[in-house]
Each structure stands twice: as C-alpha cells, then as structure tokens.
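Chemist: Sequence below, structure please.
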Amino acid sequence: MAGMDEIDHRILAALVADARATYAEIGADVGLSAPAVKRRVDKLQDSGVIRGFTAVVDPEVLGWNIEAMIDVYCQGRISPAELRAAWLPIPEVVQASTVAGSADAVLRVRARSVPHLEETLERIREAAAIERTESTVVLSRLIERG
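Modeler: Modelled structure (predicted):
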C-alpha cells in the first residue's frame, strides 16, 4: 500500500505482536481513537497489506519437536505448480519455496521424531520427480518474524 504512514506501521507492529489487541488498546499506543484505528485496519485489509488473522499454534506443544530444512533437487523440469500439488497433501511440510541456486526448492518440515522425519522425507521424494534431497535439522531458531 503506497500511502502507509508511520502510524500504519505502528498499528501493524501492534497487530503482529498481539492480533487480539483491541482497537482501543492499539489506539492508546499510537495516539488514535478506537474508531480511527478500526478505519485504518479496514483500509490495510482492503488494500491487501493485512491478509487475515489467525491463531499461531506452537508445534512443540503438540509434540512436533523436530524441525528440518530440506533442499530438494528435482529430476528435469518440474513446474512450481506441480511441486505445490505434490507436497500440499503432506501436513509435515509447513513451508515450501522454489529458490535460485543449486537446489530447486527448499522445504521447512516438522515431525514428531527422527523416524517420523525419515518417513516424511520418503513421502516428499515419492510425491514428485526428485533426484535427491539434503536435510538440515534445526537445533534452535534464533529469530523468527511474522
């Protein structure tokens, strides 16, 4: 959105920090009334800056303690749409991106255990024409931004 000002950025930061904050609470932080904050949030939604609101679930609380980054090397040419369709049904794949560089795609995967990760890797490889994968298990996330 081209016309965003400093207050819009502060409203976004407040929503990223706590999407359940009331318009009155945000307004107190940015110096606006609750109706003025609502108008600005509505405008941010209408322009596509805010795509929606969601609950953030902690996968570790649910027992999904293993996180890995998977570099995927495809056989021949596969379209991004084909890769998306192949991996979308695999719930352990929490993010998939095509990339520039030696790998064709990078996946972020969550699993309950190392055997579960291994089984997930097999499903990822079987779902599309994959030449090979390289896995890196995440030890700790140092920074994660919304």
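Chemist: use CA for all of it now, contacts and neighbours both
Modeler: Fine.
Chemist: Mind jotting down where the strands sit in the chain?
Modeler: Using DSSP state E, the strands of the chain run over 66-74, 93-98, 105-111, 130-137.
Chemist: Out of those, the one nearest D42 is which?
Modeler: Between D42 and these, the tightest spacing by Cα to Cα is seen for strand 93-98, at 28.0 Å.
Chemist: What are the buried residues along stretch 54-74?
Modeler: 64, 66-74 (16 or more other Cα atoms under 10 Å).
Chemist: for stretch 102-115, same thing?
Modeler: For stretch 102-115, the buried set under the neighbour-count rule, 16+ other Cα under 10 Å, comprises 103-112.
Chemist: Look up the closest residue to the most centrally placed residue in the chain, ignoring the ones flanking it.
Modeler: Among the residues of the chain, the one closest to the centroid is Q95, at 6.0 Å (Cα atoms, centre = their mean). Excluding the flanking residues, the one nearest Q95 by Cα to Cα, 6 or more residues apart in numbering is R108, at 5.0 Å.
Chemist: Following up with a second sequence; could you model it the same way so I can compare the two?
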Amino acid sequence: MEHPVESAELRRRVLRGLRENGRASYSRIAAELGVSRRQVTQIVQSAITRGELRLTVSISPDLLGLERFAYLQLSVSGPIAPVRSALAAMPESTFVADISGHYSIDVEVRVGADPHLRSTVDRVRELPGVQEVRTHLYESIEVNRYSPLRTGRTSFVVDEADRALVSHLQRNGRASFRELGEAAGISPSGARLRFERLTRDGAVKVVGIPVRGALASPDGAGAADRVETPSIGVGVKIRGRISAALSSVRSLDPEFIATTIGDYDLIVTLSADSYEELLDQADRLRTLPEVERIETWANLRIVKEQYGEGDRLSASPRTPLADDPADTARQHPPTADPGRRPRDPAHPR
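Modeler: Coordinates of the predicted model:
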C-alpha cells in the first residue's frame, strides 16, 4: 500500500533523506516514510535524470591543501552575467550566487597558504564591472551540510587505491563496493574498509546536493514546477561570547555556520522546503537571546556549489592509522593485505 503523501511532498522528503548521506539506504528511507523501496528508487533516479539532485563526494579541505576561507559580497555595475561566469570559473570558488540587496552577487573562496587569499581577492576586485568587494574572513566553519570540515590535522594521507576509489565516487556517489574495488584494484571488502576509514576520518563525505532552482514536473509530464530549496544568507551579530551562541544557532538546523572576523560574528545559511518555513527559521534566529541583530539576503540563483568534488587527490605513501582495521588486519608480508588483490596487467585500474 502506497503512502498517501502527495508526490511533491514525498519527493522532498525522500531527497531530504540523502542530504547528509548520499549513500543512505533506500530501504531505510522507504521504511521511515512508509513507502516502498521501489518508490524511493524511482524518485531519486528521476531527480538525478531531471537535474534536481547531484549525488557526489565532497573532499576534505585538509586533503586539498586549503587553509583560508572567505565570503565575498560584490556590487556590480552593468550586466552581472560576465562577473558571474568569471567567478564560477575560478578554481578557488566553491559557492557563487546572485543575491538580493545592495550587493548583486556573492562568492565563497577557499585557498591555500598566504598570500593566496590576497591574490584571489585582487583578481575578483579587478573583474570588469565589479565596483565594491565586501570581504568576510572565516575564522572557522562550524557546520557545512555538504562538505567535510577542515580540522587542520593531516595525520591521514591517501594512497593510489584511495585516490582511485574517490575518483570513482566523484562519477557515481552510490557505486557499489564491488565497483569501487574494481576501480581501485582491491577487493570489495577492502573497498568497504577504505571507504569507512575515509568517511570516519573526515576525508570525504558523500552527499545529495539539491540543484537549486531546478525545474521539474512531479509526474514527469505537463507544466514544470519550481522545486528549488529556498535559502537565505544571514549575517549575525552576537551578544557576549560566540561559543555560547553557537549551540542555539545549531538548533535551527542550518546548512552552514561560519564564525567570521569583520562586520558579522557569524555567517549562516538557512534553507527549508518552503518560503513559509524559511521565514519562520529567520524569525527564530532573530529572536534568540544571544542574537543582537541579523542582516539577510536571498539566494536568488545559485550557479555554483562545489566542495572539492571536481578536484583530484594527489597520491602519497599511506601512513597507517592506529584504529584502521584495514591496516590492523595486514600481516607482515605485503600480499597479506585483505583489501588488495595482486595487480593484473590485463585489468588496468
């Protein structure tokens, strides 16, 4: 018996189940929603086909050598399109959106060691049409639904098999462990152990990112409905210590929280399934006792939202972690690694 939830609402609830874990079990999602696994599978596959959902793997900033993060708001004279295209093409940009208010467009940048941030901001400032750049330096990122957080600890490194596994996940975030093993030249059980280690240590995160502003029809036919996940950016000034306010802001289930140095103490991204819910979230944030004031801007059109999924990992000798079962199980002879098969010249990686 099918669940009586309307198709549009059911679609939103199914896709929400993949937000923070793009490999979540379809059977578990179906059981939680009281529908069949077949329904969940059809909804997800249809969303991917119609461009509503992107199942991908995000890579830790630590593994990409990224150390500094900033959020820039730009005022633009003349057409925005050339500026938007230039920002989206920058390898340092992870988020680009047309926004409402005094500033026309915003961009989040992630860079390496200094002076990479300064040179990146200079390039943005020199783009034709850019009149003003308002810069907010992230002191720390506390929440990011779609990306691992930077820890500043790089005790884990990756080897060739890890790199091949991640590369395959970039093409198919829900690839089976058999497929991942074949891509990496290891056994399915070895692929599982390596994947679990990479996710446990915050090296990668498989997520289901909604393609904002996608147009689709619930039944695949007829007039299209806008199925975007509405979101707003919020600059927050805090009363007292920021650490005391973070737990209250986290309770709103935001997509993103960063502590910042500059005009705001926090930059927050709120999203919801409807504009009514989004307005309610903003009101709840505004009335928190720790919040002095907020400034909001609507994300009118998000044109780039990528957190390392297009980047390549560089192979390096792997340092075993003390609690890595794949290495604990490895005996003295190299061939005793249960996760690795002998290389077959006829079966290239």
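Chemist: Could you dump the buried residues of stretch 102-115 of structure 1 into TSV with distance to P89 of structure 1 added?
Modeler: Formatted as TSV, those follow (distance: Cα to Cα, whole Å):
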residue	distance to P89 of structure 1
A103	22
D104	19
A105	17
V106	16
L107	14
R108	14
V109	13
R110	14
A111	15
R112	17
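Chemist: can you pull out the helices in structure 1?
Modeler: Assignment of helices within structure 1 using DSSP state H yields the ranges 6-17, 23-30, 34-46, 80-87, 114-127.
Chemist: ok, now the stretch 151-300 of structure 2?
Modeler: Taking DSSP state H, counting those that start in this stretch as the criterion, the stretch 151-300 of structure 2 carries its helices at 160-171, 177-184, 188-200, 242-250, 275-286.
Chemist: In structure 1, what stretch matches the third one?
Modeler: The counterpart of helix 188-200 of structure 2 in structure 1, using TM-score structural alignment, is absent.
Chemist: tell me which residues of that helix are tucked away?
Modeler: If you call a residue buried by 16+ other Cα under 10 Å, then helix 188-200 of structure 2 has these buried ones: 188-198.
Chemist: and the two most separated of those?
Modeler: Spatial extent of those (Cα to Cα) is set by the pair P188 and L198 at 15.2 Å.
Chemist: re earlier: okay if I get the helices of the stretch 151-300 of structure 2 as CSV plus distance to P325 of structure 2?
Modeler: Shown next, in CSV, are those (distance: least, Cα to Cα, whole Å):
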stretch, distance to P325 of structure 2
helix 160-171, 15
helix 177-184, 17
helix 188-200, 7
helix 242-250, 33
helix 275-286, 42
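Chemist: I'd like to know which of those is closest to E32 of structure 2.
Modeler: So among the helices of the stretch 151-300 of structure 2, helix 275-286 is nearest, using Cα to Cα, at 22.0 Å.
Chemist: got the angle between the closest one and helix 242-250?
Modeler: Put simply, helix 275-286 of structure 2 runs at 160 degrees to helix 242-250, going by axes from the mean of the first three to the mean of the last three Cα atoms, to 10 degrees.
Chemist: Please pull up the equivalent of M4 of structure 1 in structure 2.
Modeler: Checking TM-score structural alignment: M4 of structure 1 goes with A8.
Chemist: what number of residues lie near its match?
Modeler: A8 of structure 2 has 13 neighbouring residues, counting by other Cα atoms under 10 Å.
Chemist: now W87 of structure 1
Modeler: Going by other Cα under 10 Å, the residues that sit close to W87 of structure 1 add up to 21.
Chemist: who are the neighbours in contact with it?
Modeler: By Cα atoms under 8 Å, 6 or more residues apart in numbering, W87 of structure 1 lies in contact with 93, 124, 127.
Chemist: residue in structure 2 matching it?
Modeler: W87 of structure 1 maps onto L87 of structure 2 when the alignment is built from TM-score structural alignment.
Chemist: Could you pull up the residues touching the residue nearest to Q95 of structure 1?
Modeler: Residues near R108 of structure 1 by Cα under 8 Å, 6+ apart: 67-70, 93-96.
Chemist: Let me have those in JSON lines, extended by distance to R145 of structure 1.
Modeler: Output for the contacts of R108 of structure 1, formatted as JSON lines (distance: Cα to Cα, whole Å):
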{"residue": "E67", "distance to R145 of structure 1": "17"}
{"residue": "A68", "distance to R145 of structure 1": "18"}
{"residue": "M69", "distance to R145 of structure 1": "17"}
{"residue": "I70", "distance to R145 of structure 1": "20"}
{"residue": "V93", "distance to R145 of structure 1": "19"}
{"residue": "V94", "distance to R145 of structure 1": "15"}
{"residue": "Q95", "distance to R145 of structure 1": "15"}
{"residue": "A96", "distance to R145 of structure 1": "17"}
